[in-house]
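J.: The sequence and its predicted three-dimensional model are supplied below.
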Amino acid sequence: MTSSLRSWFIGRMVSVLAIGLLAGWLVDQIFLGLFITTLSYLVWNHHQLHRLLRWLDEAAHKELDPPESKGIWGEIFDGIYRIQRRHSRSKQRLANVIERIQESTAALNDGIIMADQNGCLEWWNRAAGELLGLQMPDDQGQPLTNLVRNPKFASYMENSRGKEPIKIDSPAHENRQLQIAITVYGQGNRLLLVRDVSRLHQLEIMRTDFVANVSHELRTPLTVISGYLETMSDGMEMNPDTPPMFKRALSQMQEQASRMQRLIEDLLLLSRLEATEPERISQTVKLKPLLLGIINDAKALSGENQHQLQLECAEDASVTGDAMELRSAFSNLVYNAIRYTPSGGKVHVKWWQDPEGGHLMIQDNGVGIDPVHIPRLTERFYRVDKSRSHATGGTGLGLAIVKHVLLRHEGRISISSHPGKGSRFICHFPLSRINSTKVIQAKEPDI
């Protein structure tokens, strides 16, 4: 209440009392005059209060202007009317904004869905209804997982914070692939972005099939070429009159043929990893024998370079997965460490477990990598130094294979490196893939 209104109210009360005193003095009954005047004033206020309550009850069902009055009640009703008009204008502005948002989202080709903290549908645009087969108003308020019956989607709805978007088949259209991304906001509310990626999915399948088919078709001619090169090489070794230039040329052809064969094998493996869905493999893979075999092969690869290889792994360490895929991933990392570490360098292979899961580290003290390249290292054919990769015989697919193998085992890879200080690659596996109950707290060594 403002000071001017408070003064007016006090003046009003003083006036009422003055009228009561005057009326009582005229009839020689001062207290009776005060009582009748005060009672009349209370009855009038009660009547005005009754009008206010009746208006509030009616205004709850339809929009009505407040009643008119005089005095303090006139000020109250006028204030309510001003608030009502201001609220009406704000409501109209908000309705216009919502209408524009709905019109703009309706024009999008991507679907937008709003769900509450329980995953129940609140609102969606036209594209979302078309892509997921949602019907208005029947599906409003329904749990989204009841309408999109896909275990992958249900798991994503339960735990989507920080996760990459998922791809699922459209429940409303055959042969259509959808990408769904969830953003959590407010008190656990969810905003879903649904995108039709059928075209990209088909292009990816075509690319994968093309690479796989070409690689497969190249195997036979390369095998024939390698066989004849080997025969010719044996013949030249037996003939002392063979010019050295021919021997050098034949040696280079054999080297390049071997490199092409390795490239084709890696392409076929990568295509298989990308084209097939990972299965819940129940095979228990003992890590100590697997890593020992890789270490022995790495020593043979090192040869005269005499690299120092160290292995730390518990005897009972094991994971659930595919032994061949895991061997391919781990051997790629160990062989890379050998190739890019100078003679006499150290390669440290270590397995440990902690409350977050299991971890396999491959660390070397080799030439290292500039951190600017690390985000792209797992891309196929990405090379930090093309001349260095050619010199070591790399195909540029090793780390891409590692990434896909780990994804198929619900894992991930982390990389840290500095030029001249070596590199460290760590394969992380979730607890669900670890079979050993023994947990070892281990600190990652610094590079």
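T.: Great, that's in hand. Residues are numbered from 1 along each chain as shown.
J.: contacts, neighbours, all on C-alpha from now
T.: Will do.
J.: for the stretch 1-150 of the chain, what spans make up the helices?
T.: With DSSP state H, counting those that start in this stretch as the criterion, the stretch 1-150 of the chain has helices at 3-26, 30-59, 71-106, 126-132, 144-147.
J.: what's the most buried one of those helices?
T.: Highest mean neighbour count among the helices of the stretch 1-150 of the chain (mean count of other Cα atoms under 10 Å): helix 126-132, with a mean of 20.
J.: Serialize the helices of the stretch 1-150 of the chain to JSON lines and add fields for distance to Asn332.
T.: JSON lines is the format used below for the helices of the stretch 1-150 of the chain (distance: least, Cα to Cα, whole Å):
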{"stretch": "helix 3-26", "distance to Asn332": "83"}
{"stretch": "helix 30-59", "distance to Asn332": "75"}
{"stretch": "helix 71-106", "distance to Asn332": "47"}
{"stretch": "helix 126-132", "distance to Asn332": "41"}
{"stretch": "helix 144-147", "distance to Asn332": "40"}
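J.: Which of the ones you listed sits closest to Thr220?
T.: Among these, helix 126-132 comes nearest to Thr220, with 44.7 Å by Cα to Cα.
J.: how much distance is there from that closest one to the middle of the chain?
T.: Relative to its parent chain, helix 126-132 has a centroid offset of 22 Å by Cα atoms, centre = their mean, to the nearest Å.
J.: Residues touching that helix, excluding its own?
T.: With Cα atoms under 8 Å, 6 or more residues apart in numbering as the test, helix 126-132 has contacts from 105-106, 108-113, 134-135, 148, 170-173, 194, 196.
J.: quick one: the nearest residue to Trp124 once chain neighbours are set aside from Arg424, how far?
T.: Once flanking residues are discounted, Trp124 sits nearest to Ile113: 4.3 Å by Cα to Cα, 6 or more residues apart in numbering. Distance of Ile113 to Arg424, given as Cα to Cα, to the nearest Å: 42 Å.
J.: who's more crowded, the two?
T.: Neighbour count, other Cα atoms under 10 Å: between Ile113 and Arg424, Arg424 has more, with 25 against 20.
J.: this is the comparison structure:
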Amino acid sequence: MTRPWSRELWRLAWLAAAGSLVGWLFSAPAPGLAAGLAACLLYHLRKLHALHRWLTRHPQSEPPTAGGLWGELFDRLYRYQKGQRHTQSRLRTALRRIQESSEAMRDSVVMLDQHGDLEWWNSAAERMLGLQAAHDRGQHITNLVRDPRFVAYFNARDYREPLTLPSPIDERMILQCQITLYGDDERLLMARDITRLHRLEEMRRDFVANVSHELRTPLTVLAGYLETYADHAEALPSRLARGLGQMQAQTTRMQNLVNDLLLLSRLEIDQSGGDHAPLDVGALLDSVRRDAEALSGGRQRITLEVDATQRLIGSEQEIRSAASNLAFNAVRYAGEGRHIVLRWRPHPEGACLEVEDDGEGIDPAHLPRLTERFYRVDKGRSTATGGTGLGLAIVKHVLLRHDARLEIASQPGQGARFRGVFPSGRLVADG
């Protein structure tokens, strides 16, 4: 573009010189120079007018004919427009394919702008969420999905875990919603119908609860007879008396397993939280410490540290169960002569309940699965200690019901630390 620009400069100089020469012939060089510059300005104004008409009236047609700098400019603008049209065409094609593929999905897909207003959704969203193209475009998502849990989930901006809730148009339909942030703080909401899975899970919970409940009576009868036989063991044949101890131990283990299964079922089903009240966690942990010392029988040193003064709003029975499971696990698995510490202390997010030991530790490969039901790091050792394999699953569910999370840190030979972190909203000042 250097040569056309140089030619324009020479054209300007030539018109100025010609105007000055003509003016000099008439003894008026200044008006002649002005006339030359005015002719140059008029030429450029005409080309600028042609450019304006082309861009505003016929931008997709061939550009006006021109030479020099204006011809180069017209050509460059025309090539740029062609490139932009080609890019837009490809983007429209890609967008159309994305929309077509989204329409083929069984899951709902909803695009939200940075304010949370509806921009686009597929037909599955209309069936599951009741969105209507004629009325809802531009509406805020919480105006249409008004479940308080969804509103809190949307505003919290913590979308690491999905949210399960009923469909706003059919309570019998259960949806699993997941929000993803993208672009300029925009959101993509995806919802899938998990009604069948939800019903299967309910059937599983009901089955476990019913079977566990039905097992309690025969186990109680069996334990009663075994206790009676044990009281009169000297009257039994020696080969029968030898098995009484094992039978009683296994019956007790089965009773503990049934009790844990029933507790887990209740934690999963009952979401009311009607027994929540401010708890003195220090006093509760002191009671748990005494129980742990009784279980330990002097094999470990168990201490209590209470640094937080706040009370925890929660269920005393559930928090005691969680703390007891953590403490009893430490007694069972830390090893003889170890030091176990129960703590209630402040945390940046609120407060935390910790159970820490300096025992054998756990391989980090096992940590992600420790809260699974019946998962055992060492099956032989776990069976020998009398555990049910449900303790950490109970702890996880108790913490979830109290808006808390479980953190586990351990290395082989360096002990283990189990921490339940409670948010500040669950705490009240003591007194």
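T.: Structure's in. What do you need? No experiment lies behind these values; they were computed from the predicted model shown.
J.: circling back: identify whichever of the helices of the stretch 1-150 of the first structure lies nearest to Leu270 of the first structure.
T.: With Cα to Cα as the criterion, Leu270 of the first structure lies closest to helix 126-132 of the helices of the stretch 1-150 of the first structure, at 31.2 Å.
J.: The second structure: matching residues for that closest one?
T.: Using TM-score structural alignment, helix 126-132 of the first structure corresponds to residues 123-129 of the second structure.
J.: Against Val405 of the first structure, how distant is Met324 of the first structure?
T.: Met324 of the first structure is 10 Å from Val405 of the first structure, where distance means Cα to Cα.
J.: now do Arg89 of the first structure
T.: From Arg89 of the first structure over to Val405 of the first structure the distance is 60 Å, taken as Cα to Cα.
J.: again, but for Arg6 of the first structure
T.: 78 Å.
J.: Which residues are in contact with the residue nearest to Trp124 of the first structure?
T.: Leu121, Glu122, Trp123, Trp124, Asn125, Ala128, Leu191, Leu192, Leu193, Val194.
J.: so where do the strands sit in the first structure?
T.: Assigned by DSSP state E, the strands in the first structure fall at 111-115, 121-124, 166-169, 177-185, 189-196, 284-286, 308-312, 318-320, 346-354, 357-364, 412-418, 422-429.
J.: Export the ones you listed as TSV, with columns for distance to Leu34 of the first structure.
T.: Listed next are those as TSV, based on distance: least, Cα to Cα, whole Å:
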stretch	distance to Leu34 of the first structure
strand 111-115	64
strand 121-124	61
strand 166-169	81
strand 177-185	63
strand 189-196	62
strand 284-286	98
strand 308-312	101
strand 318-320	94
strand 346-354	86
strand 357-364	86
strand 412-418	88
strand 422-429	89
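J.: out of those, which comes closest to Ser331 of the first structure?
T.: strand 357-364 (10.1 Å).
J.: If we ignore the residues flanking it in sequence, what's nearest the alignment partner in the first structure of Cys352 of the second structure?
T.: Aligned by TM-score structural alignment, Cys352 of the second structure pairs with His359 of the first structure. Take His359 of the first structure and drop its neighbours on the chain: the residue closest to it by Cα to Cα, 6+ apart is His428, 4.6 Å away.
J.: What is the aligned counterpart of that neighbour in the second structure?
T.: Match for His428 of the first structure (TM-score structural alignment): Val421.
J.: need the contact list for that match.
T.: His347, Glu349, Gly350, Ala351, Cys352, Leu353, Ala404, Arg405, Leu406, Glu407.
J.: contacting residues around the fourth one?
T.: I take that to be Ala351 of the second structure. By Cα under 8 Å, 6+ apart, Ala351 of the second structure lies in contact with Ala308, Trp344, Arg345, Val421, Phe422, Pro423, Ser424, Leu427.
J.: surely the third one meets Arg311?
T.: Okay, so that is Arg345 of the second structure. No: assessed by Cα atoms under 8 Å, Arg345 of the second structure is found out of contact with Arg311, at 11.2 Å.
J.: Figure out how far stretch 364-372 of the first structure is from the centre of its chain.
T.: For stretch 364-372 of the first structure, the distance to the chain centre is 28 Å (Cα atoms, centre = their mean).
J.: hang on, the earlier thing: just the buried ones out of the contacts of Val421 of the second structure, please.
T.: Among these, the ones that count as buried by 16 or more other Cα atoms under 10 Å are Gly350, Ala351, Cys352, Leu353, Ala404, Arg405, Leu406.
J.: shouldn't the last one be in contact with Leu399?
T.: Yes: counting by Cα under 8 Å, Leu406 of the second structure does reach Leu399; the two are 7.0 Å apart.
J.: Find the residues that touch each one of these two.
T.: Residues touching both Leu406 of the second structure and Leu399 by Cα under 8 Å, 6+ apart: Gly420.
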